[in-house]
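**Q** Turn this into a model:
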Amino acid sequence: MAVQASGLSKQTVSGWFSQKHPRVPKNPDDLWKLVSIYSSWANERARRPYWEKLLECANAAIIAATPSKALDQRVRDWTDPFALEVHRSISSRERQFDLPSLPAYVRRPHDGLLEDAALEAANGASRISILLGESSTGKTRACWEVLQKIPDSWNLWHPISPSHAEALAVVIDKGIPPRTVLWLNETQLYLDTPASSLGERVAAGLRELLRDPKAGPILILGTMWPKHWGRITRCPAAGGDDRHPQARSLLAGSDILVPSSFLREPLENLKELMKADPRLAEAYKSTKGKKARITQFLAGAPAQMERYLNGPQGARAIVDAAIDLRRFGHAPIIRESLLVEMSSAALDLDELILLGDNWVGESLEYTLTPCKGVSGPLSRVSPILDTAGSDRHYRISDYVEQVGSAARASLLPPSDFPYIVLQNVNELEQLRAIASSLADRGRIFHAAQLYLRASELGDYESGFKLADILDFAKDHVGAIEVVRRHHDAGDPGSAKKLVGYLYESGQIIEVEEICIKEIEHGDARPLVSLREFCDSYDDSATHQHIEGKVLSRKFPDLYSRICSSEDRISNYVQFAIEVSRQLKVSQDEAESLIDAEIEAMMPRLHLINGAMEEEVGELRTATERLHLLVEEGKSDIFHIETVRILQRIEDLQNSGDFAEARNLIDNGLNCGRIGLEVLDVLLSESDSSHLEESALRFGLDWEGDLIGPWALADVRHACHLALGGDE
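**A** Just a heads-up that it's a prediction; the model follows:
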């Protein structure tokens, strides 16, 4: 009956309970359906985060129990460069040449740096080298070439399944043998896991591996786009979340720049090599005068772009959908159903009718058709965890994504975009990433819906983001409700935030109860956080009162009267006299009670001091990062361009051309380049100051117009409707 009520197939559920070959549920939503039904029958309250944690542990156990045969694979056993994700090259029409799968290699300056690292590893020193460059610049090919210089006795491992980070984390825990090359192509997939701390755990494990002489030698080869490198290594602003301290330390000094174009000496070498390889000759001819972007052409990028730009309407809509999903934070692998819904939303009814009934299949076939020996704008990939009847998955070409994202930077996807994401995306890190992109573009109400969805699926960090948004939108009750739900579900970090929201709403009694309960469990952070809030409101009395009760339930004013006073001896005697009278005991008995309470108080004081030191350390680190960020920003191209746009907006406002200034602001918001505070300034200077606060607190609708006040109830209702609920 439970299986029937859940809507799951008997075959699926029976597989979970098979005696011989039990299978772990692949979809947490399926598991939750069954757990919810059984819990309701048992009249018990089930907690989804608990069950998702069990599922995560079960998957990890299966991975850990699987023999890591790949770790025993010698470097020389890897004979197929495409198995290690080297881009396929363009094909040649010259049939008289018997050409290898890869064009002749043209050495460039970065090859020498990479070879130095490989030589040091071969001589016994663990090394990490990350090739940094734009799409299709030859990063992975350079790693492949240096691999040929690694001693035959070395092994190579390329972790990818069930996910890049999970696979690497498991083997780090098991232990990676010396003389191993870790092939971490697209290194951000191993280090940047927004929905969890797994990436940081991987980074910490790799750091320990590199610095442990007994574990080496190890050679880590990786590649990254500059935008991913910047996101991981950039220091957060003061007070901001630092999501990548371990990854930043791991990557420090490991970057080797791979230029987008060939310089003069490599070009001269290429001219010699192209006599025997017509592919190089075609690349040189086609890119001459265009900054010699040889590797991009060799990877078939121009043909991919031509196929995309000159394709039929349906095919362009599908590729545009993939570009928009990626630039708003979706993972590289995209389900077909999501692509179809996104592209359909971009087409009106007349266009869909003209395209015909089979437009999806025809369009996908067009985008998948190879271009000069490489994939089309899209390529089909197998799902990491294959299931019967599962959706097909696709990945957009790196180069098409990069060029298309730049071309579409100021365009928003169709207005149904946030609702389609709500209906089709359940992965926490993707929901959070897309929500962040929407917030960066001023669409705060839509971002709040995605944060709510992720929060309800068990992502505490998204819940905190939602609470901050609600609090700023003056829905203090809603912010408290969101954080309280996480606190009740057992999240250890929520008490600190809950105390702040409760204090600001005047619920002092509950603040006191939380601080007392948390310190009994060894956590003084809520009390230390309360001090900051009280100080900001010049309310030392409240903090002193609660701190006294936290330290001593018997004598709440003991700490302020004795421990924190200068004249402790006389105050101690006077306090003992008062206790003696109050409890009607002798002076000696009163002193014994006080001494016992002071002794019981000491561990709590140590906890508080430790939490305060931790807080001070975080503030000091944040200040240092802020100074570093300011210095980095002076030469950052994105920052320089943003400053130029802001200056142009200011000039237009000073000249009274508010309409053109608003156009620039709208474009900047749609790009995620500037914030709503710039719009506030414009509104205040154009006699619309009564709407100023509305823009900053509540954001814009999809068309860019100001939106009225909203609260958690409105966010929940909109999310409910998007997920198919009744009005």
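**Q** Going by C-alpha atoms from here, please, whenever you check contacts or count neighbours.
**A** Noted.
**Q** Tell me how many other residues surround Leu626.
**A** 18 (other Cα atoms under 10 Å).
**Q** One more sequence to fold, the one below, so I can look at both together:
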Amino acid sequence: MKSILRVLINIAQARKSLPESDQDLYSIEAWEVLWTIAKESPVDNVKHRVGNGTLGLSVDSVNPIELEVHPSIEINTATLNVPPALPLYVIRQHDHRLQAIVTEATKHSSVCVLVGGSSTGKTRACWEAIRSIGKHWRVWHPLAPSRHEALLKALRNRQISPHTILWLNEIQFYLNPSPPELGEEIAAELRELIRDPDRGPVLVIGSCWPEYWDILTVRPGPAKPDLHPQARALLAGHHILVPEEFSEEELWQLNRKASDDQRLEAAAAKGNRRVTQFLAGALELINRYETLPAIARNVIHVMMDVHRFGYKGSISEEFLRDAVQGYVHEDTWAGAKNSWFKKAVKQSRRPCLGVSGPLRLRKEGPNSKATYELADYLDEAGRIIRREEVPPASFWASSAKHLRDVSGLLDLAYEAQIRGRLKYAALVYLKAADCGELEALLSVAEHRRDAGAIDEARKLFRHAADQGLDDAWLYLAQIEKDHGDLGAAARILNEAGDSALAVRIAIYLTDPGQNKGHALRLLERAFELSSKESLADLDLSRYEEELRDLLRQNWESVEEMDKSFGNLRAATENMRTAEKERTEAGDQLIEAIKTSEKSFKWAVDLFLDQAQSGNTDALLMLAKAWHAVGDSEKARNYIMSALNRGHTEMDGSNALSALADLEINEGRPHMAIQIRRYGLEIDGSPASEWGVSIDE
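**A** Next up, the predicted model:
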């Protein structure tokens, strides 16, 4: 067989009969692969093995722009013929590693993700690497009805054939959709696909920004749920970092090719190492953004804010129009005409050196409403440019009025909450509840309860309970118990009926120290109803001995439960120890810097460096440091910086609590109470009293 192939290939080479696109057919290895596929494919099953012709296209027939490779800038010159969309390619260090992985994928299934910032050349590098993989390979870019839905359907139905390249650009859209459980199913299915030799070889290739890579691959702390174990297992050890700047060797290669492509020549003439960003128009995008008129620039600010807060749904004209109005100074509005929005959008959409402008229009079909997208590079840059900016009230009001993606609304509400803007968080949480996410009601109700608005909290919890949210009954019962109204708590128990929920409420209300026999009877009933959730409501330190006896009667594997209890106790103890040690270490450091100016400067420099890396805990430590030496103004500034950036929690407290504590230390306890109950206004001042209402 090889001898015949060799003769035929020699004849073809001598006659130069193959076009350039088919040069790989001069290789015996390529013919051997095709022969193997033919032998292993029964005649009646050949169509199935190539994916029924539905998933993907041959590599040489795909337009790289359709794979989301950034088109290049255009160079204005009268003598230049119309150039291809992509400039000549300069091979970089990471390309060698990527090419080796792609070559290896022709033998067995592989995964590779390029990780780097926007416009660093990730997607173009992937495209260049797969071009030589062979004509018999197909590339499939799952997109519709949504990226993750398309991929999950194909994986569930086993529609992905051998010799398929799964093109997962922006891989977070596939592995971290809403809800995250779908992403975990995709990751698990991809792992099965990769390790099954009968379904390969396939190549899973993708790209990702560093911050999304961290979300998918960094193991969470002991107190946080692990949302991405399957994604982490899939991706571990399968990434290549793409630098933002060219090395000296790569710049030399750029200059060698510059004479053959005027776009490369222009990039070389800039004398800037950020070559791919220049070619993608990224630097021009920044220039365009900075020089836009005020209203148009603030339209971009709205887009930056909604993206940096995690909203992934579509952005409508109505949302943009209403949201931007609070961003623009009143003096600017005085000179604006009725067509201000249309003009601002037109200015924001103007192309930059031939590539799309800062704002991009998107339409799914001729009869669909237009939605808007932000250029990738500005999306990434906005996370720095806007990181200490809190959007105005119009942003939150427009979000509650126009946005409908539930997961995105929850993200927006949470971002308002961790910035201490509690009334705006409540506004958006309630919109998420209206869209079907009843858990959002609990977030609002808990805050109103903690703020002392008990009647409001009762109404919210009751509304959630009536809508079918079982946990709301528990909260209602706890409110009545805390206020000493056991009669009302009992009525709530009766409403829940003879069910696992009722047992949970009863356990919730029972004090094991006073009535341990009753508590154990409730537990027995919980086991009868298979209500293992009831265990979550127990104080294990007070129940453990009796609970173990009960478990021996109700659980098949005592050893397994003993191990589970041991793991739970150990994890809890480790978490408490870690929090205690971190708190003590921070307090010791604060005490130490009081004694020495040199120590103080060292600590401040350390915290400033961490804060520059995005660590908001470091900002609170800076506040503690300055307060320790008597500078309350600087302490307040750092606390506000932590709040405006979005501070979650440090050692059980957050930046809003730190601000309230500062007010107490400054002799203003009434201000502290106001801050804890009502949060802050957009400008950082204590919020006035506010409440919420719901439509019954």
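**Q** where does the TM-score land?
**A** The TM-score (TM-score structural alignment, normalised by the length of the second structure) is 0.75; 594 aligned residues with a Cα RMSD of 4.1 Å.
**Q** Could you pull up the contacting residues of the corresponding residue of the first structure for Leu378 of the second structure?
**A** The alignment partner of Leu378 of the second structure in the first structure, by TM-score structural alignment, is Val400. Contacts for Val400 of the first structure (Cα atoms under 8 Å, 6 or more residues apart in numbering) come out as 301, 304-305, 377.
**Q** Find the helix or strand that the closest residue to Val550 of the first structure other than its chain neighbours is a member of.
**A** Using Cα to Cα, 6 or more residues apart in numbering and skipping the chain neighbours, the partner closest in space to Val550 of the first structure is Ile516 (5.0 Å). Secondary structure here is read from DSSP states H and E; on that basis Ile516 of the first structure sits in helix 508-520.
**Q** Also Phe278 of the second structure?
**A** Taking DSSP H and E as the criterion, the element that holds Phe278 of the second structure is helix 275-279.
**Q** and for that helix, what span of the first structure is it aligned with?
**A** The aligned range for helix 275-279 of the second structure is 294-298, by TM-score structural alignment.
**Q** Check the separation of the first and last residues in stretch 336-353 of the second structure.
**A** In stretch 336-353 of the second structure, first residue to last residue: 28 Å (Cα to Cα, to the nearest Å).
**Q** residue ranges for the helices of the stretch 501-650 of the second structure, please.
**A** In the stretch 501-650 of the second structure, the helices defined using DSSP state H, counting those that start in this stretch lie at 516-528, 540-554, 558-593, 597-612, 616-628, 632-645.
**Q** Buried residues, the fourth one. List them.
**A** Within helix 597-612 of the second structure, the residues that count as buried by 16 or more other Cα atoms under 10 Å are 600, 603-604, 607-608, 611.
**Q** Now do the contacts for Lys149 of the first structure.
**A** Taking Cα under 8 Å, 6+ apart, we find Lys149 of the first structure in contact with 115, 118.
**Q** and it, which of the three is it?
**A** Look at Lys149 of the first structure: counting by DSSP: H, G, I helix; E, B strand; the rest coil, its state is coil.
**Q** quick one: secondary structure of the residue most central in space within the first structure?
**A** Nearest to the geometric centre of the first structure sits Pro194, at 2.7 Å (Cα atoms, centre = their mean). Assigned state for Pro194 of the first structure: coil (three-state reduction, three-state DSSP).
**Q** Which helix or strand contains the residue lying closest to Gly311 of the first structure once chain neighbours are set aside?
**A** Excluding its sequence neighbours, the residue lying closest to Gly311 of the first structure (Cα to Cα, 6+ apart) is Tyr366, at 7.8 Å. The secondary structure element spanning Tyr366 of the first structure is helix 359-368 (assigned by DSSP H and E).
**Q** what distance separates that helix from the middle of the whole chain?
**A** Relative to its parent chain, helix 359-368 of the first structure has a centroid offset of 31 Å by Cα atoms, centre = their mean, to the nearest Å.
**Q** What is the burial count for the equivalent of Gly668 of the first structure over in the second structure?
**A** Under the alignment defined by TM-score structural alignment, Gly668 of the first structure corresponds to Ala642 in the second structure. Neighbour count for Ala642 of the second structure, taken as other Cα under 10 Å: 27.
**Q** hang on, isn't Ala642 of the second structure packed against Leu620?
**A** Yes: contact between Ala642 of the second structure and Leu620 holds when scored by Cα atoms under 8 Å: they sit 6.7 Å apart.
**Q** okay but the residue nearest to Gly311 of the first structure is in contact with Gly314, surely?
**A** No: taking contact to mean Cα under 8 Å, the distance of 9.6 Å between Tyr366 of the first structure and Gly314 leaves them out of contact.
**Q** And the two? Which one has more around it.
**A** Neighbour tally, Tyr366 of the first structure and Gly314, criterion other Cα under 10 Å: the higher count belongs to Gly314, 25 against 20.
**Q** How about the more buried one, nearest residue that isn't a chain neighbour?
**A** In space, Gly314 of the first structure comes closest to Ser363 once its chain neighbours are excluded; the distance is 5.6 Å by Cα to Cα, 6+ apart.
**Q** for the counterpart of that neighbour in the second structure, what are its contacts?
**A** Superposed on the second structure with TM-score structural alignment, Ser363 of the first structure falls opposite Ala344. When contacts are counted by Cα under 8 Å, 6+ apart, Ala344 of the second structure is found next to 293, 295-296, 299.
**Q** Could you export those residues as JSON lines, including secondary structure and distance to Ser693 of the second structure?
**A** As requested, the contacts of Ala344 of the second structure are exported to JSON lines (DSSP: H, G, I helix; E, B strand; the rest coil; distance: Cα to Cα, whole Å):
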{"residue": "Pro293", "secondary structure": "coil", "distance to Ser693 of the second structure": "40"}
{"residue": "Ile295", "secondary structure": "helix", "distance to Ser693 of the second structure": "34"}
{"residue": "Ala296", "secondary structure": "helix", "distance to Ser693 of the second structure": "36"}
{"residue": "Val299", "secondary structure": "helix", "distance to Ser693 of the second structure": "31"}
